[in-house]
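> Okay, predicted coordinates and the sequence, questions at the end:
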Amino acid sequence: MTTDSAKPCYRLPQVEQLLQHQALVVYIEQLSRPLVTQLIRQTLQAIRESQAFKQSGTHGIDVIAAIEKNCQHRLKQRQRSVINATGIAIHTNLGRSPIHPDIWQDVSPLNTGYCNLELTLNDGKRGQRNGLLPDLIQSWVGAEDALIVNNNAAAVYLTLIGLAQGKEVIVSRGEQVQIGGGFRIPDILKMSGCTLVEVGTTNITTAQDYLDAITENTAAILMVHQSNFSIQGFTEAPDIHQLVKNLPYHVSLLVDQGSGLSDESYSSDEHSIRYYLNAGADLVCFSGDKILGGPQAGIVAGNTHLIKTLAKHPMMRAFRPGRIVLSLLESLLIKKLNKQHSGKGVAERLIDAIPETQFWAEQLAQQWQPFARLEQLEAQVGGGSLPSERYLSYGLALQLPGKAQSHLDRLRDLPTPIIGYLNKDRLMVNLSTILEQDKAIFVQQLDHYIRSFQA
C-alpha cells in the first residue's frame, strides 16, 4: 500500500525564489536579471514537459544545475575577450583587427563625455563630423579628399549608387567576386541601379578590353579587390596607366582596393592605395579595420568633387559612422604618420615580432614537455587581405591524453577562451597571433591545464 509520503512531488520552486539563489547571482550580473528570469522559466517549463518529471516528479532533478547549464550556454553568446592562437592576424570570427590599447586609451575621455563631433570650435557653428581625417588621409596616401562610412561594403555601394545609378559600370569577369556574408559584386551593381558590363576573361583582362566596352552610357570602370582568393599562373592584369590615359572624360575609374595596404612592406603582389591614386584612379575604397588596424570602417579617398557629391547623397546619413569610429581612426592615423608602434596595424606588429615569437615558442616547448612540441608554422594576414601571402611563424603542437578535438573544445571553455585549431588530428596553437597583453594569461591558463595531466 502506497503512503502519501511516497507520492512524487510535483512542486517546483517559484521563479522569484530561484532568483535569490546564490548560485545564480553571477549570471544575473553578467546576463541581466530579465534574461536570467526568462531562462529560469524556460528551464522550469522543460522540466515540466520531461518524462522524468511526469513519472517521478522532482525526484532526482537538480533544478539549479539545469538553470546554470542554460545560463552558461547563453553566457557563451556574449561578446568577450578571447586569445587568438590561430595564426590568422585579421580574423573575421574574432573581431578582425584589435585596436591598440594606446589608441583606445587616447580616445576614451572623448567618448565617455561630450565632444565637438559636429561643432566647429573656431566659430561655434555646426561643422562636418570628419574632423582632421581628410587632412590626415591626404598626408598618408596623397588623396585630395576622403569620406568615412561604416565599412568597405558601404563605401563601394555608396560610390556606385551616388555616381553611376542608371548607367553602365564595366567590371572584369575575374573580379565579379563574392566576399563574406553574400556580398556579390553583380548583386550590388543591380541594387545600385547600375548595369553590369562584363569584360575580359577569368584570368586575363587588358586595358583595351575596358576601353572597347565604353559607350555614351558608361559611368565608370570598377576594379575589385579579390578579397579572400587569388588567381595564379597564366594571368594578365590591365596596365592602369594606359587605361587612365585613354579614358573619356565622362568615365570614372573606381577601385575597390579592399585591404587598405599603404606603406606596409610585407606584400609584394598587392597594389597600395597610393599606387592607384598616383596612377589616376578617381576614387579608391578600402577598409579601415584590416591592414590599417583601426575600427571597422570604410574609407573612400580621391577626387574632391566626387567625394563632395557622395557626402551630399541621401544614403550617406545611413552609412555614416559615429564618434567612436571617427576618433579611433583619427588617433590611429596621427600615430601612424608619426611612425609610432601603436600606429601599426595588428598584422604588421605581429609580423615584426616573429623572431621574438620563435624564442618564446622554444621556451614554452621546453617548459611543457613532453606535452608540447615546437612547430614551424605559417601565419596569414587574413580578413580578406593578401590571400596569397604566407609568413613563417612559430607555435606548439599539444600532445595531450585523449582526443585533440576534446582539448580544443575545453580550451574554448577557459575563463579567457584560447582559440586554437586542429591539423591532422593534432591540437595546434600558433603563437604569432597572441597579442602582447594576452601572453601572461595565455601562459597561466595553459600551464594550469597541462599540469593537470602531469599530475
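Thanks, I have it.

> From now on I want contacts and neighbour counts done on CA atoms only, so please keep to that.
Noted.

> contacts for stretch 317-333?
Stretch 317-333 is contacted from outside by 103-104, 106-107, 110-111, 117, 130, 132-133, 136-137, 140, 148-150, 154, 288, 294-297, 342-343, using Cα atoms under 8 Å, 6 or more residues apart in numbering.

> Just the buried subset of the residues you listed, please.
Buried subset of the contacts of stretch 317-333 (neighbour count, 16 or more other Cα atoms under 10 Å): 103-104, 107, 117, 130, 133, 136-137, 140, 148-150, 154, 288, 294-297, 342-343.

> from the residues you listed, which ones fall inside helices?
Among the buried ones among the contacts of stretch 317-333, the residues falling in helices (DSSP state H) are Ile103, Trp104, Val107, Leu133, Leu136, Ile137, Trp140, Ala154.

> what sits against the fifth one?
To tie it back to what came earlier, the one meant is Leu136. Going by Cα under 8 Å, 6+ apart, Leu136 touches Glu330, Leu333, Ile334.

> If you rank these by neighbours, which is first?
Tallying neighbours with other Cα atoms under 10 Å puts Leu333 at the head of the contacts of Leu136, with 26 neighbours.

> where's that one relative to Phe234, distance?
Leu333 is 38 Å from Phe234, where distance means Cα to Cα, to the nearest Å.

> Over to Gly288?
Counting by Cα to Cα, the gap from Gly288 to Phe234 is 32 Å.

> likewise Asn278?
For Asn278, the distance to Phe234 equals 27 Å [Cα to Cα].

> Just name whatever secondary elements the host helix or strand of His73 is in contact with.
Assessed by DSSP states H and E, His73 sits inside helix 63-75. Helices and strands touching helix 63-75, by 3 or more Cα pairs under 8 Å, 6 or more residues apart in numbering; DSSP states H and E, are helix 25-31, helix 33-49.

> before we go on, here's another structure to hold up against the first:
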Amino acid sequence: MQKSEIKTYKDIPQVEKILAWGELTEYVQKYSRPLVTIVVRKAVEDLRTRIKDGKTSDRAKLLKSITRELDKIRFELTNKVINATGIVVHTNLGRAPLGEKTFERLKDKISGYSSLEFDVLKGERGSRGSYLFELLSAMTGAEAGIAVNNNAAAVMLILNTFGLNKKCVVSRGEQVQIGGGFRMPEVATRSGVNLIEVGTTNRTVIDDYRDAVDDETSILFKVHLSNFRLVGFTEETSLKELVALGKEKGLTVVHDLGSGAFVDTSEFGLGREPTIQDSLMAGADLVCFSGDKLLGGPQAGMILGKKEKVAAVKKNPLYRTVRLDKMVIAILEELILSYMKSDYENIPAIALLSADNDELRKRAEKIRTALKDLKNEIEVVETEAFCGGGSLPEESFPSVGIKVIDSKVTDLAKRLRMNNPPLIGRIKDDQLILDIRTIFPHEDKIVIEALQRALE
C-alpha cells in the first residue's frame, strides 16, 4: 500500500496532523484554526463513511475535499459584488448601495471612540442620535423624527405605543407580505393591537373606516402598496380622507410608506412613487419608511411626524430594543447631509437611477471594444432596468447593457460569480446580459478582466 493511500480507519490521519499540512497554512491564517478544524473534521467524518461503504481514498483526494470546502467560505461570507442585473435597489445584493465618499468621511467617526452619547459642547452625557433626528426633521419638514433598525420595527413600535390592547383599522387590500415571508398583519398583531380589516381586497372607501370606528379604536393605519399593484375595478381611500376622519374622531393616523422616496421618481422617467413630503403634507400623525430602499441609505426604519407623537414612541420601553448603533447613525447623518446639499452623486441609488443612457452606451462600447479579440460575440444592447426593493413593481426604464452570446450561458454566469469580486448578471432568452446602469464606472475594468478570464 502506498503511504498516502487510505483504505481503513487506521489509515486516516489525525485531525491535528492534517491541520499541520503546509497546504492548509494559508487557510488557517485567513479563516482561523477553529474554523479550518471544523471543515477538516467534517471531511474526516465523510471519509469514514466512504470507507464503511467499501471505498478508498488518498492524501490528495482528502486534501482536495478539504480545500474545496474551505474555498467556499469566501463566497459564504458577506462579499462585495458587482451588480450587473439592472436592478438598482436589489434586495439580495444589499438593497441600496452606499457611497464610497461616505465611507471615506466615516473612517475617523467609526474607528476608535465616538461621541455617540456624549455632548461635546456641554461636556456631559448626551442623547444617542439626537442630531440625526434633527437632520431628519430639517430634511423633510417634519416636526420631529427618530430612527430604529428597520421599518418593520418602526411599524411594530408605533402600533404598540398607540394601539396596545386597542383597535387599529386598516384596509383589507393593504395587508401586505414583506420580505422573508413576514406578513404585516402578523407584525401588527405582535405589537399588541387588535387589527380590524375593512373593505374588500380591491375596494375600500372612507365609510368602511368610519363604520369600524368605536370607543376601542385608537389608530387608522394606511399601508402604501410599494411591492405590488391592484389594477382594474379598484378604489382606495386617500391619506387626506383618513387624516380628516382621524381629526374628527381623535385617532392617530399612521402611514407606512414602505420604500421612502425623498425625490420625485418621475424625474427618472419612472412612475411617481409617493414621497415622504407628500405624506407629511397630507397631515399624517406619523409616517414610517425604510432607510435602505429609495432613500438610498443603510437598513433603518424612519419615524417622522407630529412632535408629541414621536416623543411618545421614543418613550416606549421597546424603543431601546430596536435603536440604532453608532455606525448606522453616522452613515445616516452623511446621507441626509448629502440630500440637503443636493449632492446626489454621493447617493448611489439616486445617481444610478438618474444616469444618462448616452453615457452608459459609451461605457458599454468601451467594454465591448476591449473584448473584441475574444471568440464570443459581444454586443451592446438596449435593456430595461428596474428600481427594485419593492418599489414601483410594474415600472421599468430604458438602460444599456452588454449581451454575451455563449452556448453554455449558465456555466458562464457561474464562472463570473466565482470572480473576485463576484460579477452578477442576468440571463434572458438564453443569453447573458450585463446591465451597465448598476455597474459603477470604476468597476468597468474589473468587468472586462472578469469576462476575459471567464471566456478565455
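Ah, there it is. Just so you know, these numbers come straight off a predicted model, no measurement behind them.

> picking up where we left off before, Asn278 and Phe234 of the first structure: which has the busier surroundings?
More crowded of Asn278 of the first structure and Phe234, by other Cα under 10 Å: Asn278, with 14 against 7.

> Let me see the contact set for the aligned residue in the second structure for the more buried one.
By TM-score structural alignment, Asn278 of the first structure lines up with Met281 in the second structure. By Cα under 8 Å, 6+ apart, no residues touch Met281 of the second structure.

> what do you get for Trp368 of the first structure?
By Cα under 8 Å, 6+ apart, the residues touching Trp368 of the first structure are Asp447, Ile450.

> Spell out for me which residue occupies the centre of the second structure.
A centroid search over the second structure (Cα atoms, centre = their mean) returns Arg95, at 2.9 Å, as the residue closest to the centre.

> what's the neighbour count on Val63 of the first structure?
Other residues lying near Val63 of the first structure total 16 when counted by other Cα under 10 Å.

> wait, I meant Glu443 of the second structure
Residues lying near Glu443 of the second structure (other Cα under 10 Å) number 12.

> And Arg184 of the first structure, what's its match in the second structure?
Aligned by TM-score structural alignment, Arg184 of the first structure pairs with Arg183 of the second structure.

> neighbours of that match, just the number please.
Applying other Cα under 10 Å, we find 14 residues neighbouring Arg183 of the second structure.

> which residue packs closest to it, ignoring adjacent ones?
Spatial nearest neighbour of Arg183 of the second structure, chain neighbours left out: Gln177 (4.1 Å); criterion: Cα to Cα, 6 or more residues apart in numbering.

> gap between the one you found and Val81 of the second structure?
From Gln177 of the second structure over to Val81 of the second structure the distance is 28 Å, taken as Cα to Cα.

> The residue nearest to Val199 of the first structure when sequence neighbours are not counted and Asp145 of the first structure, how far apart?
Once flanking residues are discounted, Val199 of the first structure sits nearest to Ser172: 4.9 Å by Cα to Cα, 6+ apart. Ser172 of the first structure sits 27 Å away from Asp145 of the first structure, going by Cα to Cα.

> ditto for Ala353 of the first structure
Distance of Ala353 of the first structure to Asp145 of the first structure, given as Cα to Cα: 34 Å.

> Looking at these two, which one has more neighbours?
Shown here are Ala353 of the first structure and Asp145; by other Cα under 10 Å, Asp145 has more neighbours (21 against 15).

> ok, now which ones touch that one?
Contacts for Asp145 of the first structure (Cα under 8 Å, 6+ apart) come out as Pro134, Asp135, Ile137, Gln138, Ala301, Gly302, Asn303, Thr304, Ile307.

> burial of the first one, as a residue count?
Per other Cα under 10 Å, the neighbour tally for Pro134 of the first structure reads 18.

> before we move on, what about the fifth one?
Neighbouring residues of Ala301 of the first structure were enumerated by other Cα under 10 Å; the total is 30.

> Map it across to the second structure for me.
Ala301 of the first structure maps onto Leu304 in the second structure, with residues paired by TM-score structural alignment.

> so who does that match touch?
When contacts are counted by Cα under 8 Å, 6+ apart, Leu304 of the second structure touches Leu136, Ser137, Ala142, Glu143, Ala144, Gly145, Ile146, Leu286, Val287, Cys288, Val310.

> Contacts only, for Val409 of the second structure.
Residues in contact with Val409 of the second structure (Cα under 8 Å, 6+ apart) are Ile427, Asp430, Gln431, Leu432.

> Aligned counterpart of it in the first structure, please.
Aligned by TM-score structural alignment, Val409 of the second structure pairs with Ala404 of the first structure.

> Same check on Ala20 of the second structure?
Counting by TM-score structural alignment, Ala20 of the second structure lines up with Gln20 in the first structure.

> How much space separates its match from Val26 of the first structure?
Distance from Gln20 of the first structure to Val26 of the first structure, by Cα to Cα: 11 Å.

> Identify all contacting residues around the host helix or strand of Cys285 of the first structure.
Element membership of Cys285 of the first structure, judged by DSSP H and E, is strand 283-287. Under the contact criterion Cα under 8 Å, 6+ apart, strand 283-287 of the first structure has outside partners 151-152, 155-156, 253-260, 273, 276-277, 296-303, 306.
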